[in-house]
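A.B. asks: Fold the following and give me the result.
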Amino acid sequence: MDSTHISDDLSEILVTEAQLVAKTAELARQIEADYEGRTPLLVGVLKGAVMVMADLARELRVHVEMDWMAVSSYGAGTKSSGVVRILKDLDSDLHGRDVLIVEDIIDSGLTLSWLRENLESRGAASVEICAMLRKPDAAKVEVDVRYVGFEIPNDFVVGYGLDFAERYRNLRDVAVLATHIYE
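C.D. replies: Below you'll find the model as predicted:
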């Protein structure tokens, strides 16, 4: 979906499709260099990371394997509590594997911090993180992220896998959702 088709729903475009494509290529070159001679396991976090995972995997010029997890961080209201439930676990054995968690966005960092510890406890040789977007002002815990695409403001954003009520995931850009849509 092109942002011009839903411009009344958006208040600002933060990252364009062209910028996402260029950044994905840049991140892929870094990952290729860092994992030279190894086959990393890309672990996508459903549902938001679908677009990032697909584009990154297609851009990489080395063999990778892919697997998916779905986790839920819940609490009172709409904010992450850091209490995490696994809704869909990995099919892969992580023992001795180089794992690269692929995320769409890092907000508080609570869920991602838990996820990294969980995957490390399964015997992975290494666990690194690649996130297309990060909101530094929303961080509640420090998470070491090896690959970051863009740092963005602490606004409610949609597009490129990010949703509001399961809508807007297929928006090609990353945009701030207009407040009249969710208030």
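A.B. asks: Could you use CA atoms for every contact and neighbour count after this?
C.D. replies: Fine.
A.B. asks: Next, please give the residue ranges for the strands of the chain.
C.D. replies: Shown for the chain, the strands assigned by DSSP state E span residues 10-15, 41-46, 65-74, 83-88, 98-106, 126-134, 147-151, 157-158, 174-177.
A.B. asks: Out of those, which gets nearest to residue 141?
C.D. replies: In this view, the strands of the chain are compared for proximity to residue 141 by Cα to Cα, and strand 98-106 is the closest at 10.7 Å.
A.B. asks: which strands and helices sit next to that closest one?
C.D. replies: With contacts taken as 3 or more Cα pairs under 8 Å, 6 or more residues apart in numbering; DSSP states H and E, strand 98-106 sits against strand 41-46, helix 50-59, strand 126-134.
A.B. asks: For residue 103, which of the ones you listed is the nearest?
C.D. replies: Once these are compared by Cα to Cα, strand 126-134 is nearest, at 4.6 Å.
A.B. asks: List of residues touching the closest one?
C.D. replies: 52, 96-107, 116, 119-120, 144-152 (Cα atoms under 8 Å, 6 or more residues apart in numbering).
A.B. asks: 7 Å instead, please
C.D. replies: Contacts of strand 126-134 from elsewhere in the structure, counted by Cα atoms under 7 Å, 6 or more residues apart in numbering, are 97-107, 116, 120, 145-152.
A.B. asks: For PyMOL, what selects the buried ones among those residues?
C.D. replies: Typed into PyMOL, the line below selects the buried ones among those, using 16 or more other Cα atoms under 10 Å:
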select buried, resi 97+98+99+100+101+102+103+104+105+106+107+116+120+147+148+149+150+151+152
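A.B. asks: one more, for comparison:
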Amino acid sequence: MSFPELISREKIHSRVQELAKEIERDFAGEEIIVVGVLKGSFIFCADLIREINLPITLDFISVSSYEGTESTGELKINLDIKSKIEGKNVILVEDIIDTGLTISSLITRFKKNNPKSLKVASLLYKPARIQHKVDIDYLAFEIEDHFVIGYGLDFNGSYRELPYVGIYNGEV
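C.D. replies: Okay, here's the model as predicted:
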């Protein structure tokens, strides 16, 4: 089964390297805690931290707000981070910022723990659907209003393994 390619494996790789260099410049000589938002960001997060030449502590948080192709409008924490972030540099790594609900809720939650800095890195941003405005410090790609799969993004748990970002066309 094949889906229309929106962003190639090569473009993703190149952009991840560029983002890593930006992060290195911004945090030169400092440690960072990278928090991947599961499950969608795991591939982007893994590729990103391998390109960053700084001391990194990796943690994950698992949240859910989607059923099928639609946001439920509610955020559920399935797994919380273990790291203590007070006084630390934290980068939240997200696969896609769509409505903005997930990341804005996480930003509010993390700020309560008084990190030294809190930044957001996202593979994708879909401005056509934004409902909760958020600042994205490290953005790989802005996309049109498509439901996308691949490179960690899924449709009901499937297609995360695709090496590119594709447009889900409803095929099963």
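A.B. asks: Any idea which of the strands of the first structure gets closest to residue 167 of the first structure?
C.D. replies: Nearest of the strands of the first structure to residue 167 of the first structure, taken as Cα to Cα: strand 157-158 at 8.4 Å.
A.B. asks: What's the average distance for that closest one when superposed on the second structure?
C.D. replies: Relative to the matching residues in the second structure, strand 157-158 of the first structure has an average distance of 0.4 Å after the fit, by mean Cα distance after the TM-score superposition for the first structure.
A.B. asks: For the strands of the first structure, give me TSV that also has distance to residue 33 of the first structure.
C.D. replies: What follows is these, written out as TSV (distance: least, Cα to Cα, whole Å):
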stretch	distance to residue 33 of the first structure
strand 10-15	26
strand 41-46	15
strand 65-74	17
strand 83-88	31
strand 98-106	14
strand 126-134	14
strand 147-151	12
strand 157-158	31
strand 174-177	28
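A.B. asks: My guess is residue 48 of the second structure contacts residue 18. True?
C.D. replies: No - Residue 48 of the second structure is beyond contact range of residue 18, at 9.6 Å (criterion: Cα atoms under 7 Å).
A.B. asks: The two: which has the busier surroundings?
C.D. replies: Neighbours were counted for residue 48 of the second structure and for residue 18 using other Cα atoms under 10 Å; residue 48 has more, 23 against 17.
A.B. asks: counterpart of residue 32 of the first structure in the second structure?
C.D. replies: Aligning on TM-score structural alignment places residue 32 of the first structure opposite residue 24 in the second structure.
A.B. asks: Contact partners for that match?
C.D. replies: The neighbours of residue 24 of the second structure, taking Cα under 7 Å, 6+ apart as the test, are 52-54.
A.B. asks: List buried residues within those residues.
C.D. replies: Looks like the contacts of residue 24 of the second structure have 52, 54 buried, using 16+ other Cα under 10 Å.
A.B. asks: Please pull up the equivalent of residue 65 of the first structure in the second structure.
C.D. replies: Under the alignment defined by TM-score structural alignment, residue 65 of the first structure is paired with residue 57 of the second structure.
A.B. asks: Can you give me the distance of that match to residue 13 of the second structure?
C.D. replies: Distance of residue 57 of the second structure to residue 13 of the second structure, given as Cα to Cα, to the nearest Å: 22 Å.
A.B. asks: what do you get for residue 6 of the second structure?
C.D. replies: Residue 6 of the second structure sits 14 Å away from residue 13 of the second structure, going by Cα to Cα.
A.B. asks: cool, residue 73 of the second structure as well?
C.D. replies: On the measure of Cα to Cα, residue 73 of the second structure and residue 13 of the second structure end up 32 Å apart.
A.B. asks: Which of these two has more residues huddled nearby?
C.D. replies: Neighbours per residue, other Cα under 10 Å: of residue 73 of the second structure and residue 13, the larger number sits with residue 13, 16 against 12.
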